[in-house]
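Enquirer: Okay, here's the prediction I keep looking at, along with the sequence it came from:
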Amino acid sequence: MVPLARLEWVAGLKGVAAVRLPPSVRQSSLVSEGVAASRTDVLRALGDSERIPELLRGRLDGKGLTVAIIDGFGASDIAKLREAGEWPAAENTVQIPPNGYAFGYAEDRHGNAVTEILYDVAPGANYRLYDVGEEHSKYPGAMSVNLIRAIQDAAHLDLNNQRLGPPRAQIISMSLADFGNSPGDGTPGDGEARGMYEAIEAARGNGVLTVVGAGNSADSHWDGQSTEGGGTQVAQDFGSEAPNAAGAGVPDEVNIVRLVSELRTGDAKYDDCIPFYPSGLLARLRQFELNLAWSDWPTRWTNASSDYRLELVRWTDAEVRDDNGVQTVVEPAGWTVVASGDAVQDGSLGSLPNERLSYVASDADRTQRCAGMVSAYPGSRASGGGIFGVRIVRKTPRGGHFLRLFLGNTLHAPNYAVMARSLGSPADSPWVVAVGAKSLLDGYDASYSSRGPVLGPGGVLPTVAADTPKPDLTSFTVVRNLSVGYMEGTSAATPHAAGLALLALQHHRQLALMEAQKAAKIPASELTWYTGLAETTLTGVVRPDATESQRQARVQMTNQREKDLIDATLRTLKAVAGKRENRLSEDAVDNTYGYGLLRFDERSQWCFLAQLYAPAASSRHWLIPQYLRAEGETAYDDLYATYRDDCLGD
């Protein structure tokens, strides 16, 4: 509103430090509620702090950085989303299609919604969108291969995970998880997930932070020790029922599959019933996906040699014959196997300790025990229902394994459920940030959010508490967007956390450059070889007086500083989430919510500064060495202690 001719007069006013155009503000028709709940504006404002030199200031929006999103996409909605201001502009986006297909061919809106959420948090960033396609493509295993190649490309690695140059993206957001393809101990265990785990670790080594969803399986998971007993064909006892006349527990060999509690009728007599809907979203209730894994993972010397069979069974009504009014039971009621997973595990090459099965129930699977449930749903179109369960049979004599069962349809819950240790892969990897979910919708919690702890070596029950929690932290879910209406699960929490990580990295780059510029005032010959390149490796411009050894070390130190900045960012996120007001549990190590809720406040600036001087960054590759600091300046360790206390509020 100031006339151009008066700008110099305004600039000369005592209270004016600078005159510049206002930051561009994206006018979005729909911003995820998680943006405000995370107090993202508090984080954004740190970029304009008076502590930051004027030329380095700028409200944090991800500018100058790149985030990679690995997911499935739908091409038909992209133009509409861009027109509405909900997606990054085409010039700021690179779209990488899956092998053999066009980008977004599967019309999967999941990735569209993830991108929409992340763009709400980091509208100034560049985006690399990797479409990994759908699981049932014409190329077997293509989705897994596409995922691995996406990680490698984003991190700028070759097919052998060797560094090709600076990473193409600093943050990877991956709201995808698999179950039963790894031991659950943080490693791939020489199983089918090996390529993904190795690519993620190599990406971290090249300065890339991978943020993944913890999974949505806490309500649809069971684990336990395999039932002992000699011989073969030993059925798993999920939990002995009331004692019989002899005082012994009656084995329960069927783990009944129910609806999650939110979908049940409220009438206890129908709790075991799965309603059959002919079409629409509720038709998904008929779909059963089971995944079993056990602690016999391949090593360098052995393959899986313990054999288990996974069965889906249904309750079958008695078959009765009527002979002139005399009814005779021809076939008694009981459990009938309708599908099984029965691969051979005999120690041969390629034998893996897992079984999977899929089954879609038909009206022929109905039982009279569920016939009356239709009236329990007013206006229901359900055509009765069926009762289903899971049975696990050990076929080899040797037992002693730890079993993990996942129901892939998260609308289903096993009667014997175990919420702990329900992480998907690669959420258990130490090289990722695994994100749990906290619902923003009143009256609807996120109990489904997968949780730790990570299993013991080889996928056994852990015997000691881990010193770090999994998931690592928690963010918000059940948020609105144009792509899918409401998005929930850790799929929605992950892009919130990934976007906040990108802004946090942007601020750490500001702080690092602020410190590195101090070294520019000292002749390079008086500095150690890494400190002499402090500013060079952050700006890309080699200082004119750099020594030959400093120039030769440029590539190595650039990579080192990329990793240092990622490490500092991760420590900061954990510190912010771990503050007392962000803790969601009284436990110091919480395997439900991690360190806590990723939510910023006015003290967060001290968390950043604490990690700048943290002992974990003792090499301090972007700081002036302590011995060169001016007389009277505070020692780094003292700065860390002060800022840490300010961060925590102590």
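Expert: Ah, there it is.
Enquirer: For the rest of this, base every contact and every neighbour count on C-alpha atoms.
Expert: Fine.
Enquirer: What segments of this protein are helices?
Expert: 7-11, 33-37, 40-45, 78-83, 109-121, 142-155, 194-205, 490-519, 536-539, 548-552, 554-577, 604-612, 636-648 (DSSP state H).
Enquirer: Make JSON lines from those and add mean neighbour count and distance to Val212 to it.
Expert: Below are the helices of the chain laid out as JSON lines (neighbours: other C-alpha atoms under 10 Å; distance: least, C-alpha to C-alpha, whole Å):
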{"stretch": "helix 7-11", "mean neighbour count": "12", "distance to Val212": "46"}
{"stretch": "helix 33-37", "mean neighbour count": "18", "distance to Val212": "17"}
{"stretch": "helix 40-45", "mean neighbour count": "20", "distance to Val212": "20"}
{"stretch": "helix 78-83", "mean neighbour count": "15", "distance to Val212": "23"}
{"stretch": "helix 109-121", "mean neighbour count": "27", "distance to Val212": "12"}
{"stretch": "helix 142-155", "mean neighbour count": "23", "distance to Val212": "12"}
{"stretch": "helix 194-205", "mean neighbour count": "21", "distance to Val212": "11"}
{"stretch": "helix 490-519", "mean neighbour count": "26", "distance to Val212": "6"}
{"stretch": "helix 536-539", "mean neighbour count": "20", "distance to Val212": "27"}
{"stretch": "helix 548-552", "mean neighbour count": "15", "distance to Val212": "36"}
{"stretch": "helix 554-577", "mean neighbour count": "21", "distance to Val212": "14"}
{"stretch": "helix 604-612", "mean neighbour count": "24", "distance to Val212": "23"}
{"stretch": "helix 636-648", "mean neighbour count": "18", "distance to Val212": "26"}
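Enquirer: here's the one I want to compare it with:
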Amino acid sequence: PLDWLPQVWNRLLDLSPYEQELEEQGVELYRYAGRAVGAVLPWRRDAVAAVLLRSPRAGEAVEFLFFLGEVTTAATPAPTGSVPVPLRLGPITIAKAELNLPGVDGSLEILAQAMAQALPQGLVAALSQAPEPVRTAITTVAAMFGIPLSQDGTSVQLVVEWQGVPAPLAAGAREQTRSPGGLSLVTVPLSQLGDFLSSMAGRALIRPPYIPIPLAVSEGASLVGASAFHAQGISGAGVKIAVIDVGFQGLAASQARGDLPYSLVTRDFTGTGIETGYYHGTAVAEIIYDIAPGASLYLIKIGNEVDLDNAISYCISQGVDIINHSLGWYNTNFYDGTGVVGDIVRRATAAGILWVQAAGNDARKHWEGYFSDTDADGWLDTELTFTASAGDNSLLYLTWDGWPQTSDDYDLYLYGPDGTLVASSTKTQGGSEEPTERVSVTLPQSGTYRIRIQLASGGPKKLELFSIYQELYPYVSSSSIPAPGNAAEALAVAAIHWNQYTSGPAADYSSRGPTGDGRQKPDLSAPDNVTTGVPYYAPFPGTSAAAPHVAGIAALLLSEDPALTLSQLRSRLLAQCVAMGDPNTYGAGRLEAAPQGPTPLPDLVIQDISYSP
């Protein structure tokens, strides 16, 4: 058994001399303390076959290990009945969340179960000290559910959403920061995760952080009317625009090229540095600067919803007029504008800030429908697939109509081209948990992958599924706008390729409305696929590029007429759109703004003429 290894590993034969031959034979070796100490049993993943040191029959024992490679190890099969085979990752088996702790997201329970299964209590304080197969398995579980691990593997990062007055944290947890919305970003020692969850259950909602996704898959300035403003000397002067994004890599190079000014302000709420991570925010800022070069720019880096909430407080304190947010948030509501992220938008707009939001690029990466199970096998009848190459990343988000907490329990499974179970999310929803499942995985094979959804308990509900990186088959374009673009207060921007701007159609990936509660969205359209000077974003496709065109024009309008209220500014933007067709595709239409122009002089009337020498 694996839990014996800490006591006996130094009495076992080091199999390193046979490693290459054993692996070529198909034997999966188990390593402990830097040594290959045994072969994983195909029929029992929690045990290994090992050879004792100084055994008189050591040679025969090693030959037996070669025999293990000849044993047929069937891939985890696709489901044929109501009970799926659990996912196996090295020495651990990913089973259904067992504890059902009130208010605790099931993914955290599964990670705690995996830790308890792979590492006996007190064996290691940090993941870096664990055997390599254990490290790989635990980090895979954390990544699959989007649970941030510290770089050294000693802790996890969680969000505590207090239901009342915040209380002291238990089990070695430490609060990193707290937002005005009652959210605490907390680090918990990985070795004490189970104790922390048990001690906090029922006191707060505890989950992994929501993670924003850049909505990206400069000819646009003149298309939206910026040139006419510039001709009248209107540049956005006196207006403050914040770009809230996940990274501004290449910022210094952009400033050196003259694509961004040195006068801009930066603020990093992640603690990782403004220029680490993505180039995305830099490309967004370049578009705004191209349109409104006189505006004051604030580049703000975030990594989760706690950062976002704190960023809004900062924007309010700095007198920011406009926020551009070209990020999407998934599994934070039923795509109806409610929830934590929607509330953060409302806090900004209540302070008079215009929130310009990318509508999303998910028209072909989204499916929705009611759970239908005509053969009563417990699985969704609709077979959902996508095609990908080996090494690609896959990120799937599933939610259903049961917000904010539910007892209807669905599970999400991803099967590879050969029928192998590649990833699964089997959280337990017992009445105090959010209705969400999520998997993230690096795909092992090229081919067609199958997504299966099982109803573990409860009744049939309407489902929403998003695939962030691959197009789904079949896909449903309608209602594909992620948060916070589905909030009424956010000005959601669809995308039209710049070279088809006057004729259309909308970009095939541009997310469509209506919202989950039936409201029309997006609000308007702007060009994308425009040029920036930023690596990976030349050209820059996606609604991420469309939104900053609107933010820039909004700055010009406000610079021209500083007395405009938020409501008036929003109305003026929408009034300067040209209708293109379906409002749930284009909103009010493509933005073609124009300045009001100088106030004309009154007509000159000559009433009398006289002459004096």
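Expert: Arrived safely, thanks for sending. Because the structure is a prediction, the values reported are computed rather than measured.
Enquirer: if we can go back for a sec, kindly reformat the helices of the first structure as a markdown table and extend each row with distance to Glu319 of the first structure.
Expert: Output for these, formatted as a markdown table (distance: least, C-alpha to C-alpha, whole Å):
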| stretch | distance to Glu319 of the first structure |
| --- | --- |
| helix 7-11 | 92 |
| helix 33-37 | 55 |
| helix 40-45 | 63 |
| helix 78-83 | 55 |
| helix 109-121 | 46 |
| helix 142-155 | 45 |
| helix 194-205 | 49 |
| helix 490-519 | 45 |
| helix 536-539 | 77 |
| helix 548-552 | 83 |
| helix 554-577 | 59 |
| helix 604-612 | 68 |
| helix 636-648 | 68 |
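Enquirer: So for Ser217 of the first structure, which of these sits nearest?
Expert: For Ser217 of the first structure, the closest of those is helix 490-519, at 10.2 Å, according to C-alpha to C-alpha.
Enquirer: What helices and strands are in contact with that closest one?
Expert: helix 40-45, helix 109-121, strand 171-174, strand 209-213, strand 432-439, strand 473-477, helix 554-577, helix 604-612 (3 or more C-alpha pairs under 8 Å, 6 or more residues apart in numbering; DSSP states H and E).
Enquirer: now the angle from it to strand 432-439?
Expert: Interaxial angle, helix 490-519 of the first structure versus strand 432-439 (axes from the mean of the first three to the mean of the last three C-alpha atoms, to 10 degrees): 130 degrees.
Enquirer: so which strand or helix has Ser107 of the second structure?
Expert: For Ser107 of the second structure, the enclosing helix or strand under DSSP states H and E is helix 106-118.
Enquirer: matching residues in the first structure for the next helix or strand after that helix?
Expert: Next helix or strand after helix 106-118 of the second structure toward the C-terminus (DSSP H and E): helix 132-145. Mapped onto the first structure using TM-score structural alignment, helix 132-145 of the second structure spans no residues at all.
Enquirer: Mind listing what's buried along helix 132-145 of the second structure?
Expert: Residues of helix 132-145 of the second structure classed as buried by neighbour count (16 or more other C-alpha atoms under 10 Å): 132-135, 137-145.
Enquirer: ok now it, how far from the chain's centre?
Expert: Centroid displacement of helix 132-145 of the second structure relative to its chain, using C-alpha atoms, centre = their mean, to the nearest Å, is 19 Å.
Enquirer: helices and strands around it, which ones?
Expert: Against helix 132-145 of the second structure (3+ C-alpha pairs under 8 Å, 6+ apart) you get strand 29-32, helix 106-118, strand 436-442.
Enquirer: Ok, which of those comes nearest Val476 of the second structure?
Expert: Comparing these by C-alpha to C-alpha, strand 436-442 comes nearest, at 19.1 Å.
Enquirer: name the helices or strands packed onto that closest one?
Expert: Using 3+ C-alpha pairs under 8 Å, 6+ apart: strand 436-442 of the second structure touches helix 132-145, strand 393-400, strand 409-415, strand 421-425.
Enquirer: Check the gap between Pro97 of the first structure and Leu129 of the first structure for me.
Expert: 8 Å (C-alpha to C-alpha, to the nearest Å).
Enquirer: Which one's more surrounded, those two?
Expert: Leu129 (26 against 20; other C-alpha atoms under 10 Å).
Enquirer: In this structure that one contacts Gly72, no?
Expert: No: between Leu129 of the first structure and Gly72 there is no contact under C-alpha atoms under 8 Å: 9.3 Å.
Enquirer: Counterpart of Gln95 of the first structure over in the second structure?
Expert: Aligned counterpart of Gln95 of the first structure in the second structure: Thr266 (TM-score structural alignment).
Enquirer: Now do the contacts for the residue nearest to its match when sequence neighbours are not counted.
Expert: Nearest residue to Thr266 of the second structure, sequence neighbours excluded (C-alpha to C-alpha, 6 or more residues apart in numbering): Leu299, at 4.7 Å. Leu299 of the second structure is in contact with Ala242, Val243, Ile244, Asp245, Phe248, Leu264, Val265, Thr266, Arg267, Gly281, Ala285, counting by C-alpha atoms under 8 Å, 6 or more residues apart in numbering.
Enquirer: Ser144 of the first structure too?
Expert: Contacts of Ser144 of the first structure (C-alpha under 8 Å, 6+ apart): Val132, Met196.
Enquirer: distance of the counterpart of it in the second structure from Val160 of the second structure?
Expert: Ser144 of the first structure maps onto Glu305 in the second structure when the alignment is built from TM-score structural alignment. Distance of Glu305 of the second structure to Val160 of the second structure, computed by C-alpha to C-alpha: 11 Å.
Enquirer: Same list, the helices and strands packed on helix 490-519 of the first structure, but as TSV with distance to Leu259 of the first structure please.
Expert: Below are these laid out as TSV (distance: least, C-alpha to C-alpha, whole Å):
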stretch	distance to Leu259 of the first structure
helix 40-45	37
helix 109-121	24
strand 171-174	28
strand 209-213	23
strand 432-439	20
strand 473-477	22
helix 554-577	33
helix 604-612	42
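Enquirer: Quick check: which of those is nearest to Ala150 of the first structure?
Expert: strand 171-174 (9.6 Å).
Enquirer: For the closest one, give me the average deviation versus the second structure.
Expert: Following superposition, strand 171-174 of the first structure is found to deviate from the second structure by 0.4 Å on average (mean C-alpha distance after the TM-score superposition for the first structure).
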